[in-house]
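Visitor: Just need the structure, nothing else, for what follows:
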Amino acid sequence: MISYSDLSIVLPAKNEEAGLSLILPLLMTECSGAEIIVVDDASTDNTAGIALGYGVRCVSHKYSKGNGAAIKTGIREATRKIVLFMDADGQHRPEDIPRLLAKLNDGFDMVVGARTRKSQAGAHRAMANGLYNRLASWMVEQRVDDLTSGFRIANLAKVKRFVYLLPNGFSYPTTLTMSFFRAGYSVAYEPIIAPERIGKSHIKILRDGTRFLLIIFKIGTLYSPLKLFLPISLSFFVTGFGYYMYTFISQHRFTNMSALLFITSVLIFLIGLISEQISMLNYKESESE
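Guide: The predicted model follows:
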């Protein structure tokens, strides 16, 4: 049975003195015995001072590296067998941690706090998250309720297998979720309500939204390349066949364009097969670490 004494809590923080002032005393009360690590990503306010004032571990970056880099620092610094990630801006409530921990005790490898519709998020962000969830669900062939939630608890040893894949920006939840699914680990979701954040968000919708999509395709091609290559190959084949039927009926001949489309279809399929074999080698290496 996993308890708070087995838990390391990692909070990436950049200019989050207001949020930490609120969340740290609640964490220390709710999760007595847990290791709390604040990773200060070169804040210009008193983030580090607030953390040290409450007596928790504080690791400071010499310069700003990004939210994902702060998470990776926290992973390397964690000393307990279970790690919990949460934001330092007040969007993740310490009182939800027992429910995540209880579900992890049911035998899951990672439990993610899935934000409900009552959570404070703009309409554009909710629509984007819905698109990401559906796309990721198709890629990993499992239901993904909240791809981008940073509130999650997992087995530290298994998280460490994918540290080298995590980006330095805001896309680490996307990478970690899809990596766990494609590696065959058990992932569960626990509904949570995320209040409005304290302070200003560091996420840029257009820039980071594009990065999220690129991460989904990156991890998809890393663990299941045929999920991308096969539909593209089929689209070229169907287009080539349709064009061939048109030219055969109208001109009674097989054109160079039809041949090019058929050849392209075969080449893309073969590249997908090779990529699938390479991805199996990558999976084998991550398992042996």
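
Visitor: make it CA atoms for all contacts and neighbour counts henceforth
Guide: Noted.

Visitor: what's around Lys118, how many residues?
Guide: 10 (other CA atoms under 10 Å).

Visitor: how close does the closest residue to it other than its chain neighbours get to Val144?
Guide: The shortest distance from Lys118 to any non-neighbouring residue, by CA to CA, 6 or more residues apart in numbering, is to Ile193 (6.2 Å). Per CA to CA, to the nearest Å, Ile193 is found 17 Å from Val144.

Visitor: re earlier: so the residue nearest to Lys118 makes contact with Glu95?
Guide: No: applying CA atoms under 8 Å, one finds Ile193 not in contact with Glu95, separated by 10.9 Å.

Visitor: Alongside the first, I'd like the structure of this one:
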Amino acid sequence: MRVSVVLPAKNESGAIEQTISKILNLKLVDEVLVVNDGSTDNTAELAERAGAKVVSHPYSKGNGAAIKTGARNALGDIIVFMDADGQHDPADIPKLLEKINSGYDLVVGARQKGSQASLGRGIANKLYNNLASYMTEHKVEDLTSGFRAARADKFREFIYLLPNGFSYPTTSTMAFFRAGYSICYIPIHARQRIGKSHIQPLRDGIRFFLIIFKIATLYSPLKMFLPLAVLLFLMGSGWYGYTLYEYHRFTNMSALFYTGSITIFLMGLISEQITALMYKES
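Guide: Next up is the predicted model:
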């Protein structure tokens, strides 16, 4: 099977040539496709000089948009996605391909302890992994890793779900789980990136909460809403028991708890049906 490597790149002139050279030296890849996401430096020229095919966006659309462009234009039966900033080691590509060839549909490089990441991002990733493991009932070792290999035809099934921002790994992983495709993880070590990061703490702090809800809605919303509904129901019953014993009456607070419980449960039920329709075969 043919193998394509997709590198989303925005102002990565410091690392792009080195990354492409290492990939081509493996002699395992049929195509290196660099998606130049509106770079203002000479990223595109350096990538072409290093031997990559370049597709350019006229302006920056986001990491996820670059991934989608790469998936649409890649010629390979297997697509390897990785960062162009030097964090991911091309020497790990054979490990990904070995798992794909053994029957897996998606193989993710799971960053091990000590890989380059801030304390805040490390804590957030841990929470992501635990929540995704709860939702899918499978061990999720690294939900947000951008170093992954996938069967091209299966990955393209979910292009319409992928956001244009940085959370495409979360979305694609949960979509593969939901569709019942086979997923596995291999250990990798992410190095310090070359150049300036495009991550912004405030913006990505907000994104953290959005990803939490996206994990739920992409897999099984009811598993997220049902515990909240049960909690409110128990709080309402507890408060009703207290007021009945002390004042011999049913209070507005108990009514509020019960109403909230029913509303959240119904929202989860409706969301579950909508999610099922998202994955319905055409």
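
Visitor: coming back round to it: what do we get in structure 2 for the residue nearest to Lys118 of structure 1?
Guide: Alignment of Ile193 of structure 1 against structure 2 is given by TM-score structural alignment, with His189 as its counterpart.

Visitor: wait, what's in contact with that match?
Guide: Applying CA atoms under 8 Å, 6 or more residues apart in numbering, we find His189 of structure 2 in contact with His88, Asp89, Ala110, Arg111, Gln112, Gly114, Ser115.

Visitor: cutoff 6 Å now
Guide: His189 of structure 2 makes contact with Arg111, Gln112, Ser115, according to CA atoms under 6 Å, 6 or more residues apart in numbering.

Visitor: can you check Ser133 of structure 2 too?
Guide: Going by CA under 6 Å, 6+ apart, the list of residues near Ser133 of structure 2 reads Lys139, Val140.

Visitor: Now do the SS call for it.
Guide: The three-state label given to Ser133 of structure 2 by DSSP: H, G, I helix; E, B strand; the rest coil is helix.

Visitor: The counterpart of it in structure 1 and Ala88 of structure 1: what is the separation?
Guide: Matched by TM-score structural alignment, Ser133 of structure 2 corresponds to Ser137 in structure 1. Relative to Ala88 of structure 1, Ser137 of structure 1 is positioned 28 Å away (CA to CA).

Visitor: With Gln251 of structure 1 instead?
Guide: Separation of Gln251 of structure 1 from Ala88 of structure 1 (CA to CA) stands at 68 Å.

Visitor: Which one's more surrounded, those two?
Guide: Higher neighbour count among Gln251 of structure 1 and Ala88: Ala88, with 28 against 11, using other CA under 10 Å.

Visitor: list the contacts for that one?
Guide: Counting by CA under 6 Å, 6+ apart, Ala88 of structure 1 makes contact with Leu11, Ala13, Gly19, Leu20.

Visitor: What sits closest to Arg191 of structure 2 if chain neighbours are left out?
Guide: The shortest distance from Arg191 of structure 2 to any non-neighbouring residue, by CA to CA, 6+ apart, is to Gln87 (4.5 Å).

Visitor: Now check structure 1 for the residue matching the one you found.
Guide: Residue pairing (TM-score structural alignment): Gln87 of structure 2 is matched to Gln91 of structure 1.

Visitor: quick one: secondary structure of its match?
Guide: Gln91 of structure 1 ends up coil, using three-state DSSP.

Visitor: That one and Lys200 of structure 1, how far apart?
Guide: For Gln91 of structure 1 relative to Lys200 of structure 1 (CA to CA), the value is 12 Å.

Visitor: Comparing these two, which residue is more hemmed in?
Guide: Taking other CA under 10 Å, Gln91 of structure 1 and Lys200 do not tie; Gln91 has more neighbours (20 against 9).

Visitor: For the longest helix along structure 1, buried residues please.
Guide: Ordering each helix of structure 1 by length in residues (DSSP state H) puts helix 256-288 first. Judged by neighbour count using 16 or more other CA atoms under 10 Å, the buried positions of helix 256-288 of structure 1 are 258-259, 261-266, 268-270, 272-273, 275-276, 279, 283.

Visitor: you'd agree Asp6 of structure 1 is up against Arg80?
Guide: Yes: the pair Asp6 of structure 1 / Arg80 is scored as a contact, 5.2 Å apart, by CA atoms under 6 Å.

Visitor: coming back round to it: who wins for neighbours among the contacts of His189 of structure 2?
Guide: Neighbour-wise, the contacts of His189 of structure 2 (other CA under 10 Å) top out at Arg111, 22 neighbours.

Visitor: Tell me the one of the contacts of His189 of structure 2 nearest Arg151 of structure 2?
Guide: For the contacts of His189 of structure 2, the residue nearest Arg151 of structure 2 by CA to CA is Arg111; the value is 21.3 Å.

Visitor: Just tell me what the closest one corresponds to in structure 1.
Guide: Matched by TM-score structural alignment, Arg111 of structure 2 corresponds to Arg115 in structure 1.

Visitor: State the number of residues packed around the closest residue to its match other than its chain neighbours.
Guide: Spatial nearest neighbour of Arg115 of structure 1, excluding adjacent residues (CA to CA, 6+ apart): Ile192 at 5.1 Å. Using other CA under 10 Å, Ile192 of structure 1 is surrounded by 21 other residues.

Visitor: cool, Tyr63 of structure 1 as well?
Guide: 10.
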